[in-house]
Each structure stands twice: as structure tokens, then as C-alpha cells.
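In: curious how this folds, go ahead:
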Amino acid sequence: MPVRKAALRALTTTLCAALLLAACTEAPPPAPLRGAAGPPGDRDSVPQDRPAPRPQAAWVDRIPGVGPATRAALPAASTQALVVLGETATTNEATAVLYERDAGRRWNRVAGPWPAHNALRGWTADHVAGDLRSPIGVFRVGDAGGRLPDPGSLLPYDQDEEFAVQGTGFAGEPLEGSFDYVIAIDYNRIPGTTPLDKRRPLGAAKGGGVWIHVDHGGPTQACVSLAREVMPELLRALDPAKEPVIVMGPKADIAR
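Out: Okay, here's the model as predicted:
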């Protein structure tokens, strides 16, 4: 019996040595094709014809910060959206970004971010005249105008001296020049008319005259304001063929 055990032990040792030698001299597996991905140690299981991943910084399938309920309010044909987000329901400073949707239904940031102002007391889902809050929601934008000549707007543009404004804002800042360029937000107005049209389909109590206009350095009564140099750029970018909209409100509401 001792002789047989010794012989078995010798045979086992020889086999182990042979296997170890084979493992050390075996050619390494071929490297995966460029673009293949997978967890460490599992690369051989990845299909070799998988395309390289798309850079996430350039394209997104959904507009950042816009949740399912807000997305449902976007018109199906709209491929251009100016998204204006405030930090909270009571802040009057916001950030605006212009997005466009491509043929693959992916949204791409094309301009911004730009600092913006909204109404003195923030935002509301039930705007009424004089509440000093900007309305929350998704609204079409299709008409523009201003005191200054058309800077190349793709939207219908009404140059009129009636856009002149005087006085001071809530922080004591001068309002002069605030309406040099304006874009009407289709809240309680008749689309296809000058921003100066004062007809209110929902009634005067629901407010109106909510515009995107030149920033005067402080909060607004209900409008959204952007820097003077931004307004001509935005007017040249908004394209009625893309059925542009503005998505506006505090982050928490728009993310729903």
C-alpha cells in the first residue's frame, strides 16, 4: 500500500507541473475589437461587432430636467424648445437653454445656458393678473416685435414705438430698453398677432402680456428676461417651421 500511494503522489505531481507549464506558455486570448465593452474579465463574451458607444455629452433622448408629465405637454410636431428653469418656486432668477430635436428624436442643446430673470415672487401654476409670478407650463412662441428694427427674426416681427417703456423696476433699475426686442409667450393671448395685442381669451383676470424680453437687471412682473446680446441671437434661432415652445417653471415642477 505505501508503494502504491507513493506512485500515485508522484503521478499527481507530474500532471500538475505539466498543466502549470501549459498555462504559462499558452497564447493569450485575442484582444477585443475596438469599441467592445464589458465587465473586467468578461471581454470574450462581448459581441465583437458592437458599435462604439455614443458620446453622452452631445445627444440626449430627453430634454434634461424635463419630466414625463411635462414631456406629455410638448406638441408632437415641436422640435425646438427654450427651457427656462428656476431653482425653487419662489426664486426670480433662472437659467435658459435652447434645445432642438433631430430626425432621430434626440434633443440637442444648441444655445445657452443663459442667465434669466422671471417674476418677482417666482412661479405659479395658476397665474392671475398682478400676482407677480410667472406662469408654469409649456407654451408656444410664434410672434415677436420690439422698438428696434428686426434683427433677422424668423418669427413675424412687429417694429413699433409702442414698445417703448419708462420707469424703474423692483430693484430701482431703469426699465428703458426692456422691450427693444420681445417674443410673445402664448399665455392668454391670440396666436398670430403682434405682442401688443391686448385681447385675452381667458379673461383679463388671468393676466397676459407675458413675454421674453431684454433683461433690465432685476425681476419682472410675469415675463422672462434675457441679456440684451442674447435676444437677437434667440430671435434668429427660433424657427416657426420647428414649432418652437418655451418650457418654464421651477425645477421640481418641470421635472414631474
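In: from now on I want contacts and neighbour counts done on CA atoms only, so please keep to that.
Out: Fine.
In: tell me where the chain has helices.
Out: 2-25, 68-73, 230-237, 251-254 (DSSP state H).
In: can you add distance to N108 and give the ones you listed back as a markdown table?
Out: Listed next are these as a markdown table, based on distance: least, Cα to Cα, whole Å:
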| stretch | distance to N108 |
| --- | --- |
| helix 2-25 | 51 |
| helix 68-73 | 15 |
| helix 230-237 | 14 |
| helix 251-254 | 18 |
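In: how about this one, so we can line them up?
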Amino acid sequence: MPVRKTVVFAISAAVCTGALGGGCTQAPQSPSQDHGTPSSAAPRPAPPRPAAPPPPVRLLPELGPAMQARVPADTRQALVVSGRTQEANRARAALYERDTGHGWRLVAGPWRAHNGLRGWTSDHWIGDLRTPIGVFGLSDAGGRLPDPGTRLPYDQDPLFRAEGTGHLGEPLEGSFDYVVAVDYNRVTGTTPLDETRPMGEAKGGGVWIHVDHQGPTSACVSLSEDHMRALLRALDPERKPVVVMGPRADLAQ
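Out: I've put the predicted structure just below:
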């Protein structure tokens, strides 16, 4: 037994004072060092690649064949506004563009939006508080504020004023700082303020895309101010822009 104790002591002394040097510092017991590989040499994960733009699709997303057929053949820009249900007054909007031979591609959005207080209708009448369903041109713009850089005809006029409160008691001020006229029961090529109603007063009119006031509208579609500026700058009359709007079930027909 004394001999064995001497051997153990001798081996321990050799480890502490021999070729390793520097005393009896214990090496960290990391998995990489157990396998003889320093931790600093561990491979680093590759940086994430930037997201690729969505691929083009042949048909506009969310649209079925019947609604797709209503989009003019020469249209190459479409704002799709979809609500969850017929009664919903919240929606989402997304702008798509089509290049010849390459299909439709998402270029902006989706954005949050509001529509009529009572939802949507395929037979709009004045005062029904519903937004008309369908495909409509986007030909003219305007607002109380200066043109933010749109290629649409733009009418800056102090008459684009909104006063009072909305359906939830929210202030309406600033709602018409920027507007795009929806070509429903109006004369295209005129200011959005033009009150001419080709289908008659009873069928309503003055349906615009305008600045959101944090509540449902009477018949219009509203977007945040930043998104209105982005929309105005993106719309190009050479692309024959339209808005396609309604509840998802109608758009999918």
C-alpha cells in the first residue's frame, strides 16, 4: 500500500510541474475541448438571406373567376380591399401590379382599412352606410394638403374639409387631407368634389379612399395617412388602376 501512494503522488506532481507548465490550472470541461476542438473555431451560422419578393401569380389573390373577369384586360394595377364578412367594417388593402407575361405581384401592403359602418353591399343606396362591392376605376385624386407626388390628376382645395365626429364619436378632422375618388356613380376626369351623379342621387356617390379617422365610414374606404401617401405615389394612370373591393366571399366568386 505505501508503494501505491508514492506512485500516485509522483504522477500528480508530474502533471502539475512538468511539460504542461503554469501550475495546476484545471482545463475547462467543454464539449469542444473534450473532442480536441477549440470553442473559438466552432462554425458560425450563415447570416440570414434577405427575403425574396413574392413570385407573380396569374390571377389576383382572393379573387374568384367571376370577380377576376370584371377587371379590365388593360388594367395593370389593382388595389384589393377585402373584409372578413358582409357586415364587417374593418378590412385590409393590398396593391398589386401586373407586368405583361409575368402575372400579378404584391407591391404594397397589406394595410389595415375601414369601410362602411354596416359593411358591404352590391346594391348601394345613399345613406345605407355600406360600401359598394365591385371593380371601380381610380382616376382622380385631391385633398386639402398639397400633392404628395401622385401621377393622377390632383385637385388641392380647402373644400376638402371634414368636420364633426364619426360613427364612434371620433374626430373627422384631416380625413380628406388626401383622397382618391372611386369611380362609382361619378364623372371621371373631374375633381372628386364634383357632385354629378350619372345614376341619380338615390344611388349615392362621393365614395372615396381617404385618410383613416380611426372608425368606420359612411361608404368610403380609409387608410392611414402614411399609406394614403404611399398609394397616391404608387398609382399610375398609364396602368389603368382599379379598386376591387368587397367581403371575401363575394371577391372569391
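In: the helices of structure 1: which one's closest to G112 of structure 1?
Out: Closest to G112 of structure 1 of those is helix 230-237 (Cα to Cα; 9.0 Å).
In: equivalent range in structure 2 for the closest one?
Out: Mapping helix 230-237 of structure 1 onto structure 2 (TM-score structural alignment) gives residues 227-234.
In: nearest to P135 of structure 1, out of the helices of structure 1?
Out: Nearest to P135 of structure 1 among these is helix 251-254 (11.5 Å), distances taken as Cα to Cα.
In: other SSEs contacting that closest one?
Out: Contacts defined by 3 or more Cα pairs under 8 Å, 6 or more residues apart in numbering; DSSP states H and E place helix 251-254 of structure 1 against strand 80-86.
In: mean shift between the match of helix 230-237 of structure 1 and structure 1?
Out: Taking mean Cα distance after the TM-score superposition for structure 1, the mean distance separating stretch 227-234 of structure 2 from the aligned residues in structure 1 is 0.6 Å.
In: so what corresponds to V182 of structure 1 in structure 2?
Out: Using TM-score structural alignment as the criterion, the counterpart of V182 of structure 1 in structure 2 is V179.
In: and that match, what is it in contact with?
Out: 141-143, 192, 208-211, 228 (Cα atoms under 8 Å, 6 or more residues apart in numbering).
In: how much space between it and W208 of structure 2?
Out: According to Cα to Cα, to the nearest Å, V179 of structure 2 and W208 of structure 2 sit 6 Å apart.
In: need the overlap of contacts for the two.
Out: The contact sets of V179 of structure 2 and W208 overlap at P192 (Cα under 8 Å, 6+ apart).
In: residues in contact with the residue lying closest to L168 of structure 2 once chain neighbours are set aside?
Out: Leaving aside its chain neighbours, L168 of structure 2 sits nearest to G215 (6.3 Å; criterion: Cα to Cα, 6 or more residues apart in numbering). Taking Cα under 8 Å, 6+ apart as the contact definition, G215 of structure 2 lies against 114, 166-168, 170.
In: out of these, who's nearest R233 of structure 2?
Out: H114 (20.6 Å).
In: the closest one - how many residues pack around it?
Out: Counted with other Cα atoms under 10 Å, the neighbours of H114 of structure 2 add up to 31.
In: same question, G172 of structure 1
Out: G172 of structure 1: 10 surrounding residues under other Cα under 10 Å.
In: so how far is R101 of structure 1 from it?
Out: Distance, G172 of structure 1 to R101 of structure 1, using Cα to Cα: 40 Å.
In: same check, this time on P174 of structure 1
Out: According to Cα to Cα, P174 of structure 1 and R101 of structure 1 sit 38 Å apart.
In: and D160 of structure 1, what pairs with it in structure 2?
Out: By TM-score structural alignment, D160 of structure 1 lines up with D157 in structure 2.
In: that match: neighbour count?
Out: By the criterion of other Cα under 10 Å, D157 of structure 2 has 15 neighbours.
In: residue contacts, the residue nearest to it when sequence neighbours are not counted?
Out: Spatial nearest neighbour of D157 of structure 2, excluding adjacent residues (Cα to Cα, 6+ apart): R144 at 5.3 Å. Listed by Cα under 8 Å, 6+ apart, the contact set of R144 of structure 2 reads 156-161, 176-178.
In: among the residues you listed, which ones are buried?
Out: 156, 160, 176-178 (16 or more other Cα atoms under 10 Å).
In: between P174 and R101 of structure 1, point out the one with more neighbours.
Out: Ranked by neighbour count (other Cα under 10 Å), P174 of structure 1 and R101 place R101 first, with 21 against 16.
In: for whatever residue of structure 2 lines up with that one, give its distance to G246 of structure 2.
Out: Aligning on TM-score structural alignment places R101 of structure 1 opposite R98 in structure 2. Distance of R98 of structure 2 to G246 of structure 2, given as Cα to Cα: 21 Å.
In: over in structure 1, see which of the contacts of G215 of structure 2 survive.
Out: Retained in structure 1 (both residues aligned by TM-score structural alignment, their matches' Cα atoms under 8 Å) from those: 114, 166-168, 170.
In: now tabulate those residues in JSON lines and tack on distance to G134 of structure 2.
Out: As requested, the kept ones among the contacts of G215 of structure 2 are exported to JSON lines (distance: Cα to Cα, whole Å):
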{"residue": "H114", "distance to G134 of structure 2": "16"}
{"residue": "G166", "distance to G134 of structure 2": "25"}
{"residue": "H167", "distance to G134 of structure 2": "24"}
{"residue": "L168", "distance to G134 of structure 2": "26"}
{"residue": "E170", "distance to G134 of structure 2": "28"}
